[in-house]
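# predicted coordinates and the sequence they were generated for:
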Amino acid sequence: MVKFFTNNILYRYGTPRKIISDKGTAFKNARVDEFTRRYNIEWRYSYVYNPRANGLAEAFNKTLIKILRKTVGNNRKDWHNKLPEALWAYRIMHRTPTQATPYSLVYGTEAVSPIEVELPSLRVAMASEVPLTKQIQLRLQEFDGMDERRLAAQQNLELYQARMTRAYEKLSIPRAFRRGELVLVLRRPITGRHHGPKFAPNWEGTFRIDQVYDGGAYLLATENGEHPLPILNGRCLKKYYSQNQLPEYTKPRRHPDEDFIANWAEAHEGMTQLFSRQ
């Protein structure tokens, strides 16, 4: 991974200040630690099952998967062969959040697609008629305006994210827990400690909140004080209620028919005893 990152990111785009990834073994090992120290890179790790911690990377992965689904054949094992084409499609795709293509934000101009070479577009035809010195001047002008375009794209992205956040907050109820509270954990492949039957409960536990972190992350502990699970986001948890702590609207209520049946049974028993005496 270090070699790939060095050749494809570092030598092509420069040294980043910060990198965010999950806690996979490919990203969390001694070689990565040495690499970050050498180039003074801050490497941060996201929490389990919290895609928002990876931000734009998860949004990119979601779009990339959609493209791959449309390009792979019936045998989906060849998806890696279609990956370069999918990446190319994404890079030249106009993105609504930024109002620009990723390619133009990196290189300052739109990419020339293969079909524009076979069937020359207007800009390709005009470029062939422009002298080389004029082309160089136009290219330098594009470079001069790159910072402005990138700033505009950043502002468009922030406005888009703000709109999405407002829409999400209208429909979502944040979950906050205090230290010492009892919770249940959503049963998932990583958090689940065993594989249950098909209709097994979706929640397992109980666990106690042992540590509370910023961003709605929690460290859970068992009754013995052990920590069998990684740090989880609050969206994977829900509060545990004992039978005595259940809210009134969730407690089982006595059905009116139960009172009728009980009264009928008592009356029937009384009539039976009366006739037996006679």
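All right, it came through fine. Since we're looking at a predicted model, the values are computed, not measured.

# C-alpha from now on. contacts and neighbour counts both.
Will do.

# could you say which helix or strand holds residue 218?
If you go by DSSP states H and E, residue 218 is part of strand 217-221.

# ok, residue 264 - how many residues close by?
Using other Cα atoms under 10 Å, residue 264 is surrounded by 12 other residues.

# hang on, residue 184 packs against residue 239?
Yes - here residue 184 reaches residue 239: they are 6.3 Å apart, a contact under Cα atoms under 8 Å.

# the two: who's more crowded?
residue 184 (19 against 15).

# I'd guess the more buried one is in a helix, am I close?
No - read with DSSP: H, G, I helix; E, B strand; the rest coil, residue 184 is strand and lies in no helix.

# on that earlier part again, report the angle between the strand holding residue 218 and strand 182-186.
If you take axes from the mean of the first three to the mean of the last three Cα atoms, to 10 degrees, strand 217-221 sits at 110 degrees to strand 182-186.

# and here's the other structure:
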Amino acid sequence: MKPIQISIYDIPAHCYNIEEVENDNCPWYQEILLYVKNREYPDQATENDKRTLRRLAIDYVLDGEILYKRGKDRVLLSTIMEVCNQFSIKHHNSSLYRPKMNGAMEVANKNIKKIVAKIAETYKDSHEKLPFALLSYRTSIRTSTGATPFSLVYEMKAVLPIEIEIPSLQKRMMRAYNKKVRTREFHEEDLVLKKILPLQKDFRGKWMPNCEGPYVVKKAFSGGALFLSEMDGQNLLNPVNSDSVKKYFT
């Protein structure tokens, strides 16, 4: 078998081809620079050459007189060998390294996939449901650690959007309830009927009345507590709440 020869270049391979053809002391990116700056094509350029130049110029950005190239993540790259030489950095190209893992990442991805599958209506809107799935996963307690991933990273409890809305919802419910509530005021010598509590046993069973009395209000407190007495003047031992009585009219 013939050995395979591998060459390592300091600059992109197409630069060598340009230097072999052109001897006008212009940099290899001169045509790209002119197109990005002024949208100019080289003289005697064919339609195929123009199309190739437009495709190459997409990845380049002009900042003043300096031409930068974007990487795959759209981050600007800076002509890097000069930076390494300036700061005495030894730069070595190496293959990607993927250390061995214990499967934690695969388990997390599997759980997120299950959440997305449950909340997504069709496969076309799965990408729109991904942020909600991530929020649900990061704010749920893991059985292995007894804490949420959010709390482990930031050392604090995550505040959910619904928790911010709960106080305002409660206030609106209280205002709506208070509009319909009619306060009942009791004064001394008022006649009232007292509700019979379900714990009280009565031989009449389901025919048992709901209220008993009438009683006379002997003393009323602002907090709603009432002291009652029977019609013959005998006082009841325990006070009652005003919610458990209603006025008696003769």
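Here it is on my side, so go on. Bear in mind that the values here come from a model prediction, so they are computed numbers and not experimental data.

# TM-score of the superposition?
The TM-score (TM-score structural alignment, normalised by the length of structure 2) is 0.34; 110 aligned residues with a Cα RMSD of 4.1 Å.

# show me what the helix or strand that the strand holding residue 218 of structure 1 is followed by is packed against.
Sequence-wise, the next helix or strand downstream of strand 217-221 of structure 1 (DSSP H and E) is strand 232-233. Using 3 or more Cα pairs under 8 Å, 6 or more residues apart in numbering; DSSP states H and E as the contact criterion, the elements in contact with strand 232-233 of structure 1 are strand 217-221.

# against which helices or strands is the strand it packs on packed?
Strand 217-221 of structure 1 packs on strand 203-213, strand 232-233, going by 3+ Cα pairs under 8 Å, 6+ apart.

# which residues belonging to the biggest strand by length in structure 2 are considered buried?
Longest strand of structure 2, by residue count under DSSP state E: strand 211-220. Going by neighbour count (16 or more other Cα atoms under 10 Å), the buried part of strand 211-220 of structure 2 is 213, 214, 215, 216, 217, 218, 219, 220.

# for those, which one is nearest residue 130 of structure 2?
Nearest to residue 130 of structure 2 among the buried residues of strand 211-220 of structure 2 is residue 220, at 60.3 Å by Cα to Cα.

# please tell me how far that closest one sits from residue 66 of structure 2.
88 Å (Cα to Cα, to the nearest Å).

# and residue 228 of structure 2, by the same measure?
Applying Cα to Cα to residue 228 of structure 2 and residue 66 of structure 2 gives a distance of 94 Å.

# these two - which one has more neighbours?
residue 228 (27 against 10).

# wait, a strand at the more buried one?
Yes - counting by three-state DSSP, residue 228 of structure 2 is found in a strand.

# skip the chain neighbours and tell me the closest residue to it.
Using Cα to Cα, 6 or more residues apart in numbering and skipping the chain neighbours, the partner closest in space to residue 228 of structure 2 is residue 217 (4.7 Å).

# also residue 219 of structure 2?
residue 227 (5.2 Å).

# isn't the one you found up against residue 241?
No - with contact defined as Cα under 8 Å, residue 227 of structure 2 does not reach residue 241; the gap is 9.0 Å.

# tell me which of those two has more neighbours.
residue 227 (20 against 14).

# would you mind measuring from the more buried one to residue 82 of structure 2?
94 Å.

# and what of residue 117 of structure 2?
49 Å.

# ok, residue 60 of structure 2 next?
Residue 60 of structure 2 is 18 Å from residue 82 of structure 2, by Cα to Cα.

# next one: residue 174 of structure 2
For residue 174 of structure 2, the distance to residue 82 of structure 2 - Cα to Cα - is 69 Å.

# swap in residue 240 of structure 2?
89 Å.

# which of the two has more neighbours?
For the pair residue 240 of structure 2 and residue 82, the greater number of neighbours falls to residue 240 (15 against 11), based on other Cα under 10 Å.

# my guess is that one meets residue 220, correct?
No - the criterion here is Cα under 8 Å, and residue 240 of structure 2 misses it with residue 220 at 10.0 Å.

# list the contacts for residue 60 of structure 2?
Counting by Cα atoms under 8 Å, 6 or more residues apart in numbering, residue 60 of structure 2 makes contact with 36, 67, 68, 69, 70.
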